[in-house]
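1. predicted model, plus sequence, below.
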Amino acid sequence: MRRRRRAPTSWRRCTEAHVSGAWSRLRLCGNPDCRWAYCDSSPNRSGRWCAMGECGDVMKARAYRRRARAGAGPQDGQVP
């Protein structure tokens, strides 16, 4: 008797998301070094990273360093 192979977990989860209607909330992480997909559970669907404590911190630090190297001063209305 042949045993039926189970679909990989990631494929099964994608199928379940598509069937349940959660597909529209699936996103790719905004960190180009990260390959994770995640379910955006924010109320207005504006999530950008798979995990704020990891990829979010890295991306915000990169943006800060980029601005600092460019010599960006305080923004309008802000006190240094």
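-> All right, it came through fine.
2. hey, let's count contacts and neighbours off CA atoms from now on
-> OK.
3. quick one, longest helix in this structure?
-> Criterion DSSP state H: the longest helix present in the chain is helix 57-70.
4. can you mark which positions in that helix are buried?
-> Met59 (16 or more other CA atoms under 10 Å).
5. list the helices and strands it packs on?
-> Judged by 3 or more CA pairs under 8 Å, 6 or more residues apart in numbering; DSSP states H and E, helix 57-70 is in contact with no other helix or strand.
6. in a strand, Tyr38, correct?
-> Yes - per DSSP: H, G, I helix; E, B strand; the rest coil, Tyr38 lies within a strand segment.
7. in addition, the following structure is provided for comparison:
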Amino acid sequence: MRNSDLQLALSSLGIEERIELAVKLWDSIALDAESQGLGEREQREIVLRRAEHRTDVQAVVPWSQVKASLKP
């Protein structure tokens, strides 16, 4: 499918459908990434993000809250 065809198909979807599609796409990427293992760059990024999280634990917003805020 060409990029322009994909954009046209996506524009015909409603917001909720596009969000659902994005979540499914992201989940499929995550599964592939898990099966391939993490590279050195990704491992460094995880270490960095964990360190940032530990310095400000209160800054975390649970996914359920983020997801609920996206619904109309």
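-> On my side now, so go ahead. In this text the structure is predicted, and so the values were computed from the model without any measurement.
8. where does the TM-score land?
-> The TM-score (TM-score structural alignment, normalised by the length of the second structure) is 0.38; 39 aligned residues with a CA RMSD of 3.3 Å.
9. and for the residue lying closest to Arg18 of the second structure once chain neighbours are set aside, the neighbour number?
-> Nearest residue to Arg18 of the second structure, sequence neighbours excluded (CA to CA, 6 or more residues apart in numbering): Leu10, at 7.0 Å. Neighbour count for Leu10 of the second structure, taken as other CA atoms under 10 Å: 14.
10. for Cys39 of the first structure, same thing?
-> Cys39 of the first structure has 17 neighbours, counted by other CA under 10 Å.
11. and if you look at His53 of the second structure?
-> Going by other CA under 10 Å, the residues that sit close to His53 of the second structure add up to 13.
12. what about it, which helix or strand?
-> Using DSSP states H and E, His53 of the second structure maps to helix 40-55.
13. that helix packs against which elements?
-> By 3+ CA pairs under 8 Å, 6+ apart, helix 40-55 of the second structure packs against no helix or strand.
14. show me how far it is from its chain's centre.
-> The chain centroid and the centroid of helix 40-55 of the second structure are separated by 17 Å under CA atoms, centre = their mean, to the nearest Å.
15. centroid residue for the second structure?
-> By CA atoms, centre = their mean, the second structure has its centre lying nearest to Trp26, at 5.0 Å.
16. how much space between it and Thr55 of the second structure?
-> 27 Å (CA to CA, to the nearest Å).
17. kindly report the same for Glu16 of the second structure.
-> 34 Å.
18. try Val47 of the second structure
-> Distance from Val47 of the second structure to Thr55 of the second structure, by CA to CA: 13 Å.
19. over to Ala9 of the second structure?
-> Note on Ala9 of the second structure: its distance to Thr55 of the second structure, by CA to CA, is 43 Å.
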